[in-house]
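Peer 1: my questions concern the predicted model and sequence given below.
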Amino acid sequence: MSRSLLLALALFLLSSQLRAQQKLHKDIAQALSSIKEFEKQTRRRDSSSTHLLGSHTESAFLARNGFYKKIDAGLQQINRKSLSFEDEINLELLRHEVQDELSDYQYKSYLNPLLTDAGFHARLASRGNTVINSRKDAEQYILLLKDIPRFVDENLQLMRTGISVGITQPKEVMLRYASSYTQHIVDAPEKSVFWKPFAKKPAAISDGDWAAFQAEAKAVVTKDVISSYQKIKEFFDREYLPKARTSLGATQFPDGKAYYEDRVRHYTTTNLTSEQVYQLGLQEVARIRAEMDQVIQDVKFKGSFKEFVYFLRNDPQFFPKTGDELLKEAAFIAKTIEGKLPALFGKLPRQPFTVVPVPEYLAPNYTTGRYSGAPITGKRAGEYWVNTFNLPSRTLYTLESLTLHEAVPGHHLQQALTQELDNLPEFRRRLYINAFGEGWGLYSEYLGHEMGLYQSPYSRFGRLTYEMWRACRLVIDVGIHAKGWTRDQAVAYLADNTALSLHEVNTEVDRYILWPGQALAYKMGELKIKEMRTKTESALKADFDVRAFHDMVLSNGTVTLAILEKMTDKFIWEQQEKAKKKKR
């Protein structure tokens, strides 16, 4: 490529970036600039070292709260009438995120940095996916590893404060999650997931330098990482578990009722109350159950719903014999789906994805599958994780639904496209709102019908099981956190209404207990996307184009459900105007 052509390309890219930046209202741009600088400062300790893992002290959270209060006050002063449609979206999404920061402090959620698979200590392990391509990458990663002891100490101190004010996770659940930290207490640094980035030498680093980096990394993993996980184990054994709460629901926290309603609003991005969500869940459970009963009739099964589910959970034909078989089947389904995407989407992402097993340190109490997105830098592919632990609990009749949800056209397609939307401000390319993202994932399962999947009645029942699973979440989450349900009640409700394996049922219920409100996002988002499609089909009739509709839904990245409705109304008007011009 000639130098003149390179210069022209650089100027084009620069002008494109400037045009995108110019769309931002000056006050929104200023707020984003202030946030970026503030977050950068929280990771700076002095001129020679950094808090690469952020500051996690009570004083740091107090400072965050004060900062974001000022940001929110400034955002509220913006005259909405002066905003373009794009800036209305920018403002609403920024306020959504700022409000969550303020809620975190108001309800002291930061004193409880634990989830089933995403607690402070579990999230650390994802750093083992770091890609090292240069000396700078290696140096930065080693600095990060050296910051782990401070990061762990600060989080343990937060949890001590949480214990003193009655904010902990339930002992009943946390007793089952020791593997999330014990698996990182290994007898050699090479066995640690944190060593993985140093397993293969990049071409850009000399043999001598690489040997030096490896030697330093071994010492740091042993001294700073493994010892930190040993400290975490001792903390749980001696301090946390003996004093963890015996109740389950979030309403048992100080100001717990208000906290849970706040979580309902945040995760659904609506103003619905927990009771309204609960009632909607009951309606959906009844509707889906009727469809499941019809499938049982269609296969002429002689027995009750309970007996049919028992058959599905116990017949060997529905389970993989090896982990490789499960991974290969998931990969085959994913590749089959990819071939059908052009019929439903006008724009597809460039970024690839791969199919991998859930990491061993997470697998025992992890969900059946998950999507692990690629970094925005594009240094690695997206990853569709499939859980190969306890194979008798991994049902093949739900694998099509799982793949549609986690890979394509679900999370991978949606998140990869979002990262490629260069016209969006960077914060939106990194943003993930559960109601939209998980709603899209569940809607993607529904699209399997239009792709010609679910040819077997058992896979159709599996698809309905997955939809019923998300409907049950509306009932169970509210039941646990607002109605005093026991864990046994929640397990029975999910087991009695779905064909999920009993292992999956138990890990799912634990997840709902530890993560109030998040499980509500899936069904609420899917219902809104379906509602918007029906609205668009009704308005456009013969002019409805499913590819254009899907491209519109994904065109602004992750959004709230209220924004999605505004986008749909705008899309309908634009399509109607386009149709009028064609007829002239």
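Peer 2: Received it, and whenever you're ready, just let me know what you need.

Peer 1: drop to CA atoms for contacts and neighbour counts, all remaining ones
Peer 2: Fine.

Peer 1: isn't there a strand covering T354?
Peer 2: Yes: counting by DSSP: H, G, I helix; E, B strand; the rest coil, T354 is located in a strand.

Peer 1: distance of it from A374?
Peer 2: Relative to A374, T354 is positioned 10 Å away (C-alpha to C-alpha, to the nearest Å).

Peer 1: what of N133?
Peer 2: Taking C-alpha to C-alpha, one finds N133 at 16 Å from A374.

Peer 1: of the two, who's got more company?
Peer 2: Counted by other C-alpha atoms under 10 Å, N133 and A374 do not tie: A374 has more neighbours, with 20 against 15.

Peer 1: and the more buried one, what is it in contact with?
Peer 2: R380, A381, G382, E383, A416 (C-alpha atoms under 8 Å, 6 or more residues apart in numbering).

Peer 1: what kind of secondary structure is the first one in?
Peer 2: Meaning R380. Per three-state DSSP, R380 ends up coil.

Peer 1: and for it, the neighbour number?
Peer 2: R380: 17 neighbours (other C-alpha under 10 Å).

Peer 1: about what we covered before: shared neighbours of T354 and A374, anything?
Peer 2: In contact with both T354 and A374: A381, G382, E383, using C-alpha under 8 Å, 6+ apart.

Peer 1: gap between the last one and S59?
Peer 2: Distance from E383 to S59, counting by C-alpha to C-alpha: 37 Å.

Peer 1: who has more neighbours, these two?
Peer 2: E383 (21 against 10).

Peer 1: mind listing what's buried along the one helix or strand the more buried one maps to?
Peer 2: Element membership for E383 (DSSP states H and E) is strand 382-386. For strand 382-386, a neighbour-count test (16 or more other C-alpha atoms under 10 Å) marks G382, E383, Y384, W385, V386 as buried.

Peer 1: would you map the helices across the stretch 401-550 of the chain?
Peer 2: 411-419, 426-429, 434-447, 457-482, 487-497, 502-514, 521-540, 546-554 (DSSP state H, counting those that start in this stretch).

Peer 1: so which of these is nearest T161?
Peer 2: With C-alpha to C-alpha as the measure, helix 502-514 is the member of the helices of the stretch 401-550 of the chain nearest T161 (18.3 Å).

Peer 1: now for that closest one, which elements pack on it?
Peer 2: The contact analysis (3 or more C-alpha pairs under 8 Å, 6 or more residues apart in numbering; DSSP states H and E) places helix 502-514 against helix 457-482, helix 487-497.

Peer 1: for comparison:
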Amino acid sequence: MKKNLVLACLTIALTACKNDTKTNTPVVEEQVNVSEEFNKMLGDYYEEGLQLNPVQATFAGDNRYNDQFPNPLAQETVDKSKAYYKKYKEAVNKFNDSTLTDSEKMTKAILNWECDMNLEGFNFNQDYFPIDQMWSINLVAGQLASGASAQPFKTVEDYKNWLKRLEGYLAWMASAESKMQEGMQKGFVLPKSLIVKVIPQLEALTVEDLDQHLFYSPVKNFPESFSDEEKKELTVLYSKMVSERIIPAYKKLHDFMKTKYLPEGRTTSGIAGIPNGEDFYKYQIKKYTTTDMTAEEIHELGLAEVARISSEMEKIKEQVGYKGDLKSFFNHVRNKKELMPFKDPKEVIDNFNAIHDRMKPQIEKLFDVKPKTPFEVRRTEAFREKSASAEYNPGSLDGTRPGIFYTPIPDVTKYNVYSDESLFLHEAIPGHHYQISLTQESEILPQFRKTLWYSGYGEGWALYSESLGKELGLYTDPYQYFGMLGAEMHRAVRLVVDTGLHAKGWTREQAIQYSLDNEAESEAGITSEIERYMANPGQALSYKIGQLKIRELRAKAEKELGDKFDIRQFHNQVLETGCVPLALLENKINIWITASK
């Protein structure tokens, strides 16, 4: 979407309606009719969206489409998606702004943004990269197959639904190979350093011992209510599916990646190494930051933030009495045995739960609205643990499935706790769990906005949440506060290395070295992070851009409102509209500040 159109949409969304002082019943009736029509259109948009992406419906807790997996690489699916966005862009713009409430104008602006960004995304041949080491569908399928994620396995029908869904997934696996072959011919190939990370992930699912196979897991966890006959029937069906379909499909894809795709992998690290890569990166920046910032502006901002946070880190180094330079202090923190106290993975989980308990007495000082959706901390599944970062998986829309904070623990003896408090604030409470759950539980947002995700807002909120630690009774240990600074530095470094990789010609090795020079993450962790940025350009920019905007808005509100500033009300204002482009959030807060004076 062009810049002037972005601004036009945002202006439309945030211009206050002139109050009609007349008590004119026909006008009121007309407004009700328009709202009903508008809401029906939004409902249709949401419902059709679920049919296009039934896996998203499953994650939202809507089980009507649990047996479906339309192949997103098939031309038919692509054509349907394009037609869907064009249809609803036209539909939403039939509504005149003068007939909409302020809330409806914001929704109209968001729907325009959604349609424009998704339609523009079809221009960049992303289908040629269907598989990577972190973001792709096969990893989501593995989570669902485990029986411990969003796909339900409570009834016989649930078990059979998954078998039907696997038919669609197998079609996707075949299409993925075809798309990669086509990409090889046209210059759209992953870097070799990413391909070598994908190969073991695929190989892990070629194991022939069914009891060890991830996709056989549901058979090992039948509900007690199943009869012996039902268990027997499903065991046969799953054995056949995994042995005769799943394992051969993974072997075929693994062999292709290893013998044909890997030799053709590109040696460049940044997305500029593919056709039209520079324009694609500009699109990714806009998509993930929801701003019109350039790569150069973001790079310079990153350098400035790295310098600022470094000076704060120096203070902690002096506080703990460390005499060496900051870079050697990173190594000191990485290798300090007292910060690696655990022998059993359960101790890591217990530590996060203890952090939660320490926060509870303070949380109401900052938040007077809390989510009803339950929350759990779990260890990341073994099949993806080595390449995974800590992450949050939302609960279902109805709150019956909890929000889950997943943490990878590939080697518990090397698990360093120094950043656990900031990590919990980001991924769990009040970070992603509060932000996403409150959005999903909202009684005023239209349904489609309850599952929207804008990284600039969502990751910005989570990083902002890390800065609340002292207010929540955490960061009393200087190493944990250093962990917060380290996490913030990590996001500042991202601004530098992501733009370095994709807009300035940096190599993977340059990006790794810059990170090692400026943050306390381990080399293995940094390497995984850099490869993550290589696989999804621009995503890593969203955290710091969003955090800085929210901090800027809080500082403005505190200054302008003085004694009238209520931190709980500020947080309500930020959270109540769910994920929105940052310009919409800024205008909303400005309106609130003016109204609160």
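Peer 2: Received it, and whenever you're ready, just let me know what you need. Bear in mind the structure is a predicted one, so any value in this text is a computation, not a measurement.

Peer 1: now the TM-score, please.
Peer 2: With the length set by TM-score structural alignment, normalised by the length of the first structure, the two chains reach a TM-score of 0.89; 552 aligned residues with a C-alpha RMSD of 2.4 Å.

Peer 1: ok, back up a step: so what does the strand holding E383 of the first structure touch, helix or strand wise?
Peer 2: Contacts defined by 3+ C-alpha pairs under 8 Å, 6+ apart place strand 382-386 of the first structure against helix 323-338, strand 353-357, strand 369-372.

Peer 1: how far away is the residue nearest the centre of the second structure from A388 of the second structure?
Peer 2: In the second structure, the C-alpha nearest the mean C-alpha coordinate belongs to S455, at 6.6 Å (C-alpha atoms, centre = their mean). The gap separating S455 of the second structure from A388 of the second structure is 18 Å, by C-alpha to C-alpha.

Peer 1: K3 of the second structure now?
Peer 2: As judged by C-alpha to C-alpha, K3 of the second structure and A388 of the second structure stand 35 Å apart.

Peer 1: more crowded one of the two?
Peer 2: Using other C-alpha under 10 Å, the more surrounded residue of K3 of the second structure and A388 is A388, with 23 against 10.

Peer 1: the first structure: which residue goes with that one?
Peer 2: For A388 of the second structure, the aligned position in the first structure is Y366, judged by TM-score structural alignment.

Peer 1: that match touches A122, doesn't it?
Peer 2: No: in terms of C-alpha atoms under 8 Å, Y366 of the first structure does not count as a neighbour of A122; the distance is 11.4 Å.

Peer 1: longest helix in the second structure, by residue count?
Peer 2: The residue-count maximum for a helix in the second structure (DSSP state H) belongs to helix 156-186.

Peer 1: any buried residues in it, and which?
Peer 2: Residues 156, 159-163, 165-173, 175-177, 179-181, 183-184 are the ones in helix 156-186 of the second structure that count as buried (16+ other C-alpha under 10 Å).

Peer 1: which bit of the second structure covers the strand holding E383 of the first structure?
Peer 2: Taking TM-score structural alignment, strand 382-386 of the first structure hits residues 403-407 over in the second structure.

Peer 1: quick check: the matching stretch compared with the first structure, mean distance?
Peer 2: Following the fit onto the first structure, the mean deviation recorded for stretch 403-407 of the second structure is 1.3 Å by mean C-alpha distance after the TM-score superposition for the first structure.

Peer 1: and what of stretch 302-318 of the second structure?
Peer 2: Mean for stretch 302-318 of the second structure is 1.0 Å (mean C-alpha distance after the TM-score superposition for the first structure).

Peer 1: what span of the first structure is that stretch aligned with?
Peer 2: Under TM-score structural alignment, the match for stretch 302-318 of the second structure is residues 281-297.

Peer 1: which residues sit against that stretch?
Peer 2: Taking C-alpha under 8 Å, 6+ apart as the rule, stretch 281-297 of the first structure contacts 305, 308, 457, 460-461, 464-465, 467-468, 471-475, 497.

Peer 1: make a ChimeraX selection of the buried ones in those.
Peer 2: Entered in ChimeraX, the line below selects the buried ones among the contacts of stretch 281-297 of the first structure, by 16+ other C-alpha under 10 Å:
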select :305,460,461,464,465,467,468,471,472,473,474,475,497
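
Peer 1: pick out whichever of the contacts of stretch 281-297 of the first structure sits closest to L11 of the first structure.
Peer 2: Nearest to L11 of the first structure among the contacts of stretch 281-297 of the first structure, with distances taken as C-alpha to C-alpha, is E467, at 48.6 Å.

Peer 1: so which bits of the helix or strand that E233 of the second structure is a member of are buried?
Peer 2: Per DSSP H and E: E233 of the second structure is located in helix 228-241. Residues K231, L234, T235, Y238, S239, M241 are the ones in helix 228-241 of the second structure that count as buried (16+ other C-alpha under 10 Å).

Peer 1: neighbours around H25 of the first structure, how many?
Peer 2: Around H25 of the first structure there are 18 residues (other C-alpha under 10 Å).

Peer 1: give me every residue that touches it.
Peer 2: Here H25 of the first structure is in contact with L83, D87 (criterion: C-alpha under 8 Å, 6+ apart).

Peer 1: can you count the residues close to the counterpart of F194 of the first structure in the second structure?
Peer 2: Matched by TM-score structural alignment, F194 of the first structure corresponds to F215 in the second structure. By other C-alpha under 10 Å, 24 other residues sit near F215 of the second structure.

Peer 1: with the first structure superposed, average distance for the helix holding E233 of the second structure?
Peer 2: Mean for helix 228-241 of the second structure is 2.5 Å (mean C-alpha distance after the TM-score superposition for the first structure).

Peer 1: now the helix or strand following that helix: which residue numbers in the first structure?
Peer 2: Later in the chain than helix 228-241 of the second structure, the nearest helix or strand by DSSP H and E is helix 247-256. Under TM-score structural alignment, the alignment places helix 247-256 of the second structure onto residues 226-235 of the first structure.

Peer 1: give me the contacts around the matching stretch.
Peer 2: Outside stretch 226-235 of the first structure, the residues within contact range by C-alpha under 8 Å, 6+ apart are H121, I148, P149, V152, L156, A178, Y181, T182, H184, I185, V186, P189.

Peer 1: repeat for stretch 491-503 of the first structure
Peer 2: Counting by C-alpha under 8 Å, 6+ apart, stretch 491-503 of the first structure makes contact with 289, 306, 309-310, 312-313, 393-395, 462, 465-466, 468-469, 472, 476, 505-506, 509, all of which sit outside it.

Peer 1: about what we covered before: in JSON lines: the contacts of stretch 226-235 of the first structure, plus distance to Q252 of the first structure.
Peer 2: JSON lines is the format used below for these (distance: C-alpha to C-alpha, whole Å):
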{"residue": "H121", "distance to Q252 of the first structure": "25"}
{"residue": "I148", "distance to Q252 of the first structure": "32"}
{"residue": "P149", "distance to Q252 of the first structure": "32"}
{"residue": "V152", "distance to Q252 of the first structure": "27"}
{"residue": "L156", "distance to Q252 of the first structure": "22"}
{"residue": "A178", "distance to Q252 of the first structure": "24"}
{"residue": "Y181", "distance to Q252 of the first structure": "27"}
{"residue": "T182", "distance to Q252 of the first structure": "29"}
{"residue": "H184", "distance to Q252 of the first structure": "32"}
{"residue": "I185", "distance to Q252 of the first structure": "34"}
{"residue": "V186", "distance to Q252 of the first structure": "37"}
{"residue": "P189", "distance to Q252 of the first structure": "41"}
